[in-house]
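**Q** sequence unavailable; structure follows:
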């Protein structure tokens, strides 16, 4: 990932924070981390179910 791509990514995150109405950056970041954690659990569950059913991953 180039420096310009990273810069754009962070600018988008900052804009999303500003438009979210959150009062603190800490709570906003925590919500994003929870979302990522939940998504990761769901993906793992899908791979596990596919593996147990014999379908190719």
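**A** The structure has been received and is ready for your questions. Note that the coordinates shown come from a computational prediction; the quantities given were computed from them, not determined experimentally.

**Q** going forward, measure contacts and count neighbours with C-alpha atoms only.
**A** Will do.

**Q** please tell me how far residue 16 sits from residue 43.
**A** From residue 16 across to residue 43, the span is 25 Å (C-alpha to C-alpha, to the nearest Å).

**Q** contact partners for the spatially most central residue of the chain?
**A** Centrality entry for the chain: nearest residue to the mean C-alpha point is residue 36, 3.7 Å, by C-alpha atoms, centre = their mean. Going by C-alpha atoms under 8 Å, 6 or more residues apart in numbering, residue 36 touches no other residue.

**Q** okay, pairing it with this:
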């Protein structure tokens, strides 16, 4: 289990290890988090936008 942290506060748990730069969606509050740093089982992130809004066709 990997914990996703935003400003040193745990916001959710992940069942897999993400890569740096991945965008993760929280289904409970519909927010998106971009992975900044991995430190052991802690995943540090920041809030970002929905990447699907800016897809080019």
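**A** Now that the structure is in, tell me what you want to look at. Just so it is clear, the structure is predicted and the values come from calculations on it, not from any experiment.

**Q** so after superposing, what's the score?
**A** Once the chains are laid over each other, their TM-score by TM-score structural alignment, normalised by the length of the first structure reads 0.22; 24 aligned residues with a C-alpha RMSD of 3.9 Å.

**Q** the residue nearest to the centre of the first structure: which element?
**A** helix 25-53 (DSSP states H and E).

**Q** list the buried residues of that helix.
**A** Within helix 25-53 of the first structure, the residues that count as buried by 16 or more other C-alpha atoms under 10 Å are residue 28.

**Q** swap in stretch 6-17 of the first structure?
**A** Applying 16+ other C-alpha under 10 Å to stretch 6-17 of the first structure flags residue 17 as buried.

**Q** contact partners of that stretch?
**A** Residues from elsewhere that reach stretch 6-17 of the first structure (C-alpha under 8 Å, 6+ apart): 25, 28.

**Q** the longest strand along the second structure packs against which elements?
**A** In the second structure, with assignment by DSSP state E, the single longest strand is strand 31-39. Applying 3 or more C-alpha pairs under 8 Å, 6 or more residues apart in numbering; DSSP states H and E, one finds that strand 31-39 of the second structure contacts strand 23-26, strand 42-48.

**Q** make a markdown table from the ones you listed and add mean neighbour count and distance to residue 34 of the second structure to it.
**A** What follows is these, written out as a markdown table (neighbours: other C-alpha atoms under 10 Å; distance: least, C-alpha to C-alpha, whole Å):
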| stretch | mean neighbour count | distance to residue 34 of the second structure |
| --- | --- | --- |
| strand 23-26 | 16 | 4 |
| strand 42-48 | 19 | 5 |
